[in-house]
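K.L.:
Build me a model from this:
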Amino acid sequence: MITFPFSTNTLVRDIVNELPKTSDVFKKFRIDFCCGGNISLSEAIAANGINEEAIMEELRVVFEKYSAAETDLEVWTKSDSTTIIDHVINHYHRTSEEELSLLSPYVTKVSRVHGDSHPELLKVHELYYEFKKELLEHMAKEEAVVFPLIKQLADGTVENREEAINMIVELEKEHDHAGEILRQIRSVTSDYTLPLDACGTYRLVYKRLEDLEGLTFMHVHLENNILFPRYF
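P.N.:
Reported below is the predicted structural model:
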């Protein structure tokens, strides 16, 4: 039997790096494993008022179920930077662009139709479009400017290392802000809790917003905790 490898002293990001499926546990307990993952599990437990025994038990269950499997992010920890960048662009950027385009009219419709009786939807609409604008600009900058610099860092051809590092730090700050917007959406929607009178479109919007949150957090985790630290 494989020994459970994590303790309350383990960094949150290291737990997710080792076993990505634990991200579902951290999401459930509202622990930020991407932008805020550089703290110990004990610090995260204290900061969020979580029952230590409960979260450790859920982590053990996930470990026992999934530890034997070769998972997506475990592969990326062993991959070169160019391979990771190509994966980020093809899997996360293209998917996010498509979903932001498809989801937008539904967010607008729900806020227009139900905003009077559910004013939180007006705030969701505002936050969503702020998030959409920032994420699209962020991904475009990554592809046009920063990712090419990271590839140059990787092969030793970068002309100004300090400038490249500063741009990576700027991306991390943008990740932090995107994460904060998503946390605000989750708060405004009371963890995506649907009202009794929610119609089909209302339900669709909440489900897809929550899925978009998960996609974004995994996107940020791959960059913040696997790709970027190679160059600091």
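K.L.:
CA atoms for contacts and neighbours, from now on please.
P.N.:
Will do.
K.L.:
In stretch 172-185, which residues are buried?
P.N.:
Applying a neighbour-count criterion of 16 or more other Cα atoms under 10 Å, the buried positions in stretch 172-185 are E172, E174, H175, H177, A178, G179, I181, L182, R183, Q184, I185.
K.L.:
separation between the last one and E210?
P.N.:
Spelled out, that is I185. Going from I185 to E210 by Cα to Cα, to the nearest Å gives 9 Å.
K.L.:
ok, now the fourth one?
P.N.:
Using Cα to Cα, one obtains 17 Å as the distance from H177 to E210.
K.L.:
Going along the chain, name the helices of the protein.
P.N.:
Chain-ordered helices for the chain, with DSSP state H as the definition, fall at 12-18, 23-28, 41-48, 52-66, 72-77, 81-87, 94-114, 120-141, 147-155, 161-188, 200-222.
K.L.:
one more to put side by side:
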Amino acid sequence: MTFPITSNSLVKDIVNELPKTSDVFKKNHIDFCCGGNIPLSEAVAQNGLNMDTLITELNVVFEKYQNAEKDVEVWTDSDSNTIIDHVITNYHRVSEEELAALSPYVTKVSRVHGDNHPELIKVYELFYEFKKELMEHMAKEEAVVFPLIKQLADGTVENREEAIAMIVELEKEHDHAGEILRQIRAVTTDYELPLDACGTYRLVYARLEALEGLTFMHVHLENNILFPRYLA
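P.N.:
The predicted model follows:
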């Protein structure tokens, strides 16, 4: 797939198509919300930017987004070390980056629109609960459980029962993370936008839904491909 953005693309359309590009616009002080109905060339001129540099920054986001969304059916036949390295690179690092980037948007939308849309206050609470739990979960996987799985794979683990128990605990944490995401989807009525939703409001819903998809694929790789090898 070729990169679809040109100097004539509207800023708001770029963000609608690739929500993560909002980080590039925010960094360059380009209003993608209320002032997003202008072509990229006009935004560049208004802010004294270099078009080629901006296109390059947007292209980096596009490439990363495309790579994160690729199908993973090949992992069924991959060894455990390869799967673990793939999960860390393409799910842990990507999730950490997205949670950090999305946090200020969630906070802003709940603060600005929470009075008229109280569901956003609940979204704020659920998002930060999810963020805290997922960050702790991924840190535990990398520091403790993934090394144990590698030892299970090569037959050097000292306490197999303890290792298995920790894998089972990870599955329970996956279930709880999934439940938080389901609650977010429920309170937003499947991310249905109200008529008065501004660009940032739309951005938050789009990126929350994308984060849900990223997390579900992360969990799928572990629960359905990696963990069963050692829980059978």
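K.L.:
Could you single out the most deeply buried of the helices of structure 1?
P.N.:
Burial of the helices of structure 1 is given as mean neighbour count (mean count of other Cα atoms under 10 Å); helix 12-18 ranks first at a mean of 22.
K.L.:
That one maps to which residues in structure 2?
P.N.:
When helix 12-18 of structure 1 is aligned against structure 2 using TM-score structural alignment, it corresponds to no residues at all.
K.L.:
shouldn't V123 of structure 2 be in contact with T189?
P.N.:
No: between V123 of structure 2 and T189 there is no contact, the gap being 11.4 Å when judged by Cα atoms under 8 Å.
K.L.:
Next up, the contacts around H114 of structure 1.
P.N.:
Neighbour list for H114 of structure 1: L121 [criterion: Cα atoms under 8 Å, 6 or more residues apart in numbering].
K.L.:
quick one: it and V107 of structure 1, what's the gap?
P.N.:
11 Å.
K.L.:
and what of E137 of structure 1?
P.N.:
For E137 of structure 1, the distance to V107 of structure 1 - Cα to Cα - is 20 Å.
K.L.:
Check E172 of structure 1 too.
P.N.:
Using Cα to Cα, E172 of structure 1 is found at 27 Å from V107 of structure 1.
K.L.:
do D72 of structure 1 as well
P.N.:
From D72 of structure 1 across to V107 of structure 1, the span is 31 Å (Cα to Cα).
K.L.:
do G179 of structure 1 as well
P.N.:
For G179 of structure 1, the distance to V107 of structure 1 equals 19 Å [Cα to Cα].
K.L.:
List the contacts of the equivalent of I165 of structure 1 over in structure 2.
P.N.:
Counting by TM-score structural alignment, I165 of structure 1 corresponds to I164 in structure 2. For I164 of structure 2, the set of contacting residues under the criterion of Cα under 8 Å, 6+ apart consists of Y230, L231.
K.L.:
Could you rerun that using 10 Å?
P.N.:
By Cα atoms under 10 Å, 6 or more residues apart in numbering, the contact set of I164 of structure 2 is V145, L148, I149, L152, L170, F227, Y230, L231.
K.L.:
For the fifth one, which non-adjacent residue is spatially closest?
P.N.:
In this case it means L170 of structure 2. If you skip the residues right next to it in sequence, L170 of structure 2 has H137 as its closest partner in space, 7.6 Å away by Cα to Cα, 6 or more residues apart in numbering.
K.L.:
just the last one next, same as before
P.N.:
The shortest distance from L231 of structure 2 to any residue that is not its chain neighbour, by Cα to Cα, 6+ apart, is 6.7 Å, and that residue is I164.
K.L.:
Over to the second one?
P.N.:
Distances taken as Cα to Cα, 6+ apart put A163 closest to L148 of structure 2, at 6.2 Å, once the chain neighbours are dropped.
K.L.:
Touching, the one you found and V157? I think so.
P.N.:
Yes: using Cα atoms under 10 Å, A163 of structure 2 makes contact with V157 at a distance of 8.0 Å.
K.L.:
Identify the contacts common to these two.
P.N.:
With contacts taken as Cα under 10 Å, 6+ apart, A163 of structure 2 and V157 have P147, L148, I149, Q151 as neighbours in common.
K.L.:
ok now do the residue nearest to the last one when sequence neighbours are not counted, which residues does it touch?
P.N.:
Same thing as Q151 of structure 2. Once flanking residues are discounted, Q151 of structure 2 sits nearest to V157: 4.7 Å by Cα to Cα, 6+ apart. Under the criterion of Cα under 10 Å, 6+ apart, the neighbours of V157 of structure 2 are P147, L148, I149, K150, Q151, A163.
K.L.:
So which of those residues is the closest to T89 of structure 2?
P.N.:
Nearest to T89 of structure 2 among those: P147, at 15.5 Å, using Cα to Cα.
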